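[1] What would the 3D arrangement of this be:
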Amino acid sequence: MIGNSESLSDTLQLAARAAGAILREGYHAAGAIDFESKGASDFVTHYDRAAENAIIDTIRRAHPDVGFLGEETGATPARDGEITVIIDPLDGTNNFLHRVPHFSVSIAVREGDALTHGVVYQPLLDEMLWAERDQGTYRGEQRITAPPARALHEMLVATCLPYHAKGDCPTSLSQMADLMPRVAGIRAPGSAALEIAYAGIGRFDAFWSQGARLELWDIAAGIVIAREAGCTVTDLTGNPAPTEWTSLLVAHPERHDELREAIRSGEPASPTGQA
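    The predicted model follows:
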C-alpha cells in the first residue's frame, strides 16, 4: 500500500471535488460549450481535460508513485508498485453538453488485477459515493448497504444503450425486449458510473449492459461501490473478474441469477407480469 499520512480514499475524494468544481463551472457557463469530436458521438470538452488534469495533480501531490489510466490522458505507468488510478473525469459528456443534470466524476484504483477503491461524485448534487475494498460503501460519512431485494416484477433496472457506431444495437435491443415485460421499468440516464453506483445503494434495483461499449473507466468505480454495498457484480456469463468487461450485471445477490437468466432466456413473461 501507499505510505502516506493522507489515505488514498481521502485523496480520491479531494480529487473528485476538484474536478467537480470545474464541471459545475462549465455546466452553468453562459452560452454553448465548445467541443471537438473524438469519433462518432464521442465528444471531448475543455472541461473534460481540465477536470482530469485536476484529478491527476491532486493525487500526484499526495501519492507521487501511482500510475494513471485516464480517458483523456491515456496511460501513465506507476513509478513503484502496481497501483493505477482509473479516471473518467466526466462520465455523461453528452448529458453535460445538452444541459441534462446527470453526470459524474468517476475515479477507481486497481492494485495488480484487483479493483480496490471507487469514488463517484455528482457535482450538481454535491453527493460523494465511495468505497474501499473490505471497508464498505459510503455516501459522504454515512455507510450505505444494498436494501432488501425486490421481486423481479417490482424492479427498476438501469442500462446503457449503444448509439451511432458505438456497440451492438441488436444485442442490446434483444435483451431489453426480454426484460421489458418482466420488470417495473428500464432507465438509461446516461452516466454508467452513476447508474452502477445507484444500483449498489438501491436507487436502481439492478444495472445491466452488453450492447453498449463500456470502457474500464466507465464502470470501475461503480463496480467497487456496488460490491462493497453488497451487490453481486459479474459479466453476463457469471464471471466476477473477466479479463475484459464486455458485459455487466449488477444486482442484489438474491436476484442476480434470476436477472441473468431473464436477460438471456427470451422466454415470455407470465400473464401477471411476474417471472
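
[2] CA atoms for contacts and neighbours, from now on please.
    Will do.

[3] since we're on residue 76, how many residues are nearby?
    Counted with other Cα atoms under 10 Å, residues neighbouring residue 76 total 13.

[4] if I read this right, it contacts residue 67, doesn't it?
    Yes - counting by Cα atoms under 8 Å, residue 76 touches residue 67, with 5.3 Å between them.

[5] Residue 20 against residue 51, yeah?
    Yes - contact criterion Cα under 8 Å: residue 20 and residue 51 qualify, at 7.3 Å.

[6] Give me the neighbour count for residue 155.
    18.

[7] tell me the contacts of it?
    183-185, 204-206 (Cα atoms under 8 Å, 6 or more residues apart in numbering).

[8] I'd like the next helix or strand past the helix or strand hosting residue 16.
    Following DSSP states H and E, one finds residue 16 within helix 8-28. Along the chain past helix 8-28, the next helix or strand (assigned with DSSP H and E) turns out to be strand 35-37.

[9] elements contacting that next one?
    On a contact count with 3 or more Cα pairs under 8 Å, 6 or more residues apart in numbering; DSSP states H and E, strand 35-37 meets strand 43-45.

[10] In the strand it packs on, which residues are buried?
    44-45 (16 or more other Cα atoms under 10 Å).

[11] for it, packing partners?
    strand 35-37, helix 93-97.

[12] Deepest in the core, which of those is it.
    For these, the largest average neighbour count (mean count of other Cα atoms under 10 Å) is found in helix 93-97, namely a mean of 20.

[13] just how off-centre is that one within its chain?
    15 Å (Cα atoms, centre = their mean, to the nearest Å).

[14] Buried ones only from the contacts of residue 155, please, as a ChimeraX command.
    To isolate the buried ones among the contacts of residue 155 in ChimeraX, judged by 16+ other Cα under 10 Å, type:
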select :183,184,204,205,206
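
[15] center of the protein - which residue?
    residue 193 (1.8 Å; Cα atoms, centre = their mean).

[16] Let's compare: structure for the following, please.
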Amino acid sequence: MISISANLNIMIKAAEKASKSVIRDFGEVEKLQVSKKGPFDFVTKTDKHVEKILIEELSKIKKNYSFITEETGIIKNIDKENIWIIDPIDGTTNFLHGIPHFAICIALQSKDEIVSGLIFDPIKDEMFFAEKDKGAFLNNQRLRVSKKNSIDECLFSSNHEGVKFSDLNMRYSGCAALDLAYVASGRLDGFFHNNINLWDVAAGEIMIKEAGGIVNDIHKFEVNKIDIKASSAAINSKMLENLVNF
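    I've put the predicted structure just below:
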C-alpha cells in the first residue's frame, strides 16, 4: 500500500469530484459541434466550473493556502508560502473538438518548490501523482522513466514550434501535462516547450523528477513564460545537444 500525505489525498479527492462534471460536459461537446453557436462558450463555462470545484475542495481542509490558477489568476491568502497551482482542463482545444486527450492538473508549491503533483486523465481513468522523495505513480503502480539511450529509438513531444524546430522523432498531442506524465511513465522519452504556463507543467515537473528523470530549473522564469526541457536521465544530454538553439 502506498503511503500518501494528507495534502495529496485532498488533491486526489478534489480531482475525482471535478472529473464528474468534466466527463458529463465532454459528452455534450459532440452535440455542440454541429450547432450554430458551437462549443466554445460551453467549454469556457466547464473550465471555470471545474476550477471552482477544485478551489472549493482544496480550501475545505487547507483554508489559508494561496492559489495560482489558469482562469482566476493569483489568489493570495494568509499562507503565501504554500500555493495550490491549478489547471482545470489542460488540453482545452482537444476537449473543444471532442478529442479525449486532456487532464485536470493540481500541484502544491511550498517555499518556491513543487512538493506534490497530480495529473488526472478522466476519460482514460489514469491518475498520475507524485510527492517529493516518495516516488511517482500511475493508479498506484510505480513509474520510472525510459532507459533508452539511442536517440533514434526515442519519442519526444512538444508544441507546434518545437515540432517544427527539431528533427527528433516527434509527437504533438495538444496536452502538455499528459506529455510530461508520459515522460514520467516511459511512454515518451522527452518533452520541451517554450513560453508555457506554470499550471501546465508544475505537476509534471515533480512527476518526472520522482520517476528518475531530469527537468531544467523552471522556477527562474515568469509564471507564463516558462521554457521547459524534461526527459529521462539516459537521453537528457543528447536531447539538450539537439535543442541547443531552441
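
[17] part of a helix, is residue 128 of structure 2?
    No - if the criterion is DSSP: H, G, I helix; E, B strand; the rest coil, then residue 128 of structure 2 is strand and not within a helix.

[18] For it, give me its contacts.
    Residue 128 of structure 2 touches 118-120, 136-139, 181, counting by Cα under 8 Å, 6+ apart.

[19] and if you look at residue 193 of structure 1?
    91, 104, 106, 120, 218-222.

[20] rerun that using 10 Å as the cut-off
    Residues near residue 193 of structure 1 by Cα atoms under 10 Å, 6 or more residues apart in numbering: 88, 90-92, 103-107, 118-122, 217-223, 225.

[21] Kindly report the same for residue 33 of structure 1.
    Residues near residue 33 of structure 1 by Cα under 10 Å, 6+ apart: 26-27, 45-47, 96-99.

[22] Out of the residues you listed, flag the one nearest to residue 7 of structure 1.
    Of all those, residue 7 of structure 1 sits closest to residue 47, with 26.9 Å by Cα to Cα.

[23] What about the alignment partner in structure 1 of residue 204 of structure 2, how many residues nearby?
    Using TM-score structural alignment, the partner of residue 204 of structure 2 in structure 1 is residue 222. Neighbour count for residue 222 of structure 1, taken as other Cα under 10 Å: 31.

[24] For residue 222 of structure 1, what is the enclosing helix or strand?
    helix 216-229.

[25] Show me what the helix or strand just after that helix is packed against.
    Sequence-wise, the next helix or strand downstream of helix 216-229 of structure 1 (DSSP H and E) is strand 232-234. If contacts are counted by 3 or more Cα pairs under 10 Å, 6 or more residues apart in numbering; DSSP states H and E, strand 232-234 of structure 1 sits against helix 192-201, strand 206-209, helix 216-229, strand 248-251, helix 256-265.

[26] residues touching residue 110 of structure 1, list them.
    By Cα under 10 Å, 6+ apart, the contact list for residue 110 of structure 1 reads 67-69, 82-86, 116-118, 220-221.

[27] Only the buried subset of the contacts of residue 128 of structure 2, as a PyMOL command please.
    Restricted to buried positions by 16+ other Cα under 10 Å, the PyMOL selection for those reads:
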select buried, resi 118+119+120+136+137+138+181
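
[28] Dump the contacts of residue 128 of structure 2 into a markdown table; add distance to residue 147 of structure 2 as well.
    Below are these laid out as a markdown table (distance: Cα to Cα, whole Å):
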| residue | distance to residue 147 of structure 2 |
| --- | --- |
| 118 | 23 |
| 119 | 23 |
| 120 | 24 |
| 136 | 16 |
| 137 | 17 |
| 138 | 18 |
| 139 | 21 |
| 181 | 16 |
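
[29] Nearest residue to residue 133 of structure 2 in space, ignoring adjacent ones along the chain?
    Nearest non-adjacent residue to residue 133 of structure 2, counting by Cα to Cα, 6 or more residues apart in numbering: residue 210, 6.9 Å away.

[30] need the contact list for that neighbour.
    The contact partners of residue 210 of structure 2, taken as Cα under 10 Å, 6+ apart, are 116, 129-137, 142-145, 184, 204.

[31] farthest pair in those residues?
    Across the contacts of residue 210 of structure 2 (Cα to Cα), the longest gap, 17.7 Å, separates 116 and 145.

[32] for structure 2, what's the longest strand?
    Longest strand of structure 2, by residue count under DSSP state E: strand 79-90.

[33] helices or strands next to it in the packing?
    Counting by 3+ Cα pairs under 10 Å, 6+ apart, strand 79-90 of structure 2 packs on helix 6-33, helix 40-61, strand 65-69, strand 73-75, strand 103-110, strand 113-121, helix 176-184, helix 198-210.

[34] returning to that earlier point: residues shared between the contacts of residue 76 and residue 67 of structure 1?
    Common neighbours of residue 76 of structure 1 and residue 67 (Cα under 10 Å, 6+ apart) are 84-85.

[35] Mind putting the helices and strands packed on strand 43-45 of structure 1 into CSV with distance to residue 258 of structure 1?
    Shown next, in CSV, are those (distance: least, Cα to Cα, whole Å):
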stretch, distance to residue 258 of structure 1
strand 35-37, 40
helix 93-97, 32
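
[36] between those, which gets nearest to residue 15 of structure 1?
    helix 93-97 (18.7 Å).

[37] and the closest one, how far from structure 2 on average?
    Helix 93-97 of structure 1, aligned to structure 2 and superposed, deviates on average by 0.4 Å (mean Cα distance after the TM-score superposition for structure 1).

[38] can you name the residues of structure 2 that that helix overlays?
    Taking TM-score structural alignment as the measure, structure 2 aligns residues 92-96 with helix 93-97 of structure 1.

[39] From the contacts of residue 110 of structure 1, pick the one nearest residue 262 of structure 1.
    Looking across the contacts of residue 110 of structure 1 and measuring by Cα to Cα, the closest to residue 262 of structure 1 is residue 220, at 24.7 Å.

[40] ok, and the closest non-adjacent residue to the closest one?
    Nearest residue to residue 220 of structure 1, sequence neighbours excluded (Cα to Cα, 6+ apart): residue 108, at 5.8 Å.

[41] tally of neighbours for that neighbour?
    By the measure other Cα under 10 Å, the count of residues near residue 108 of structure 1 is 32.
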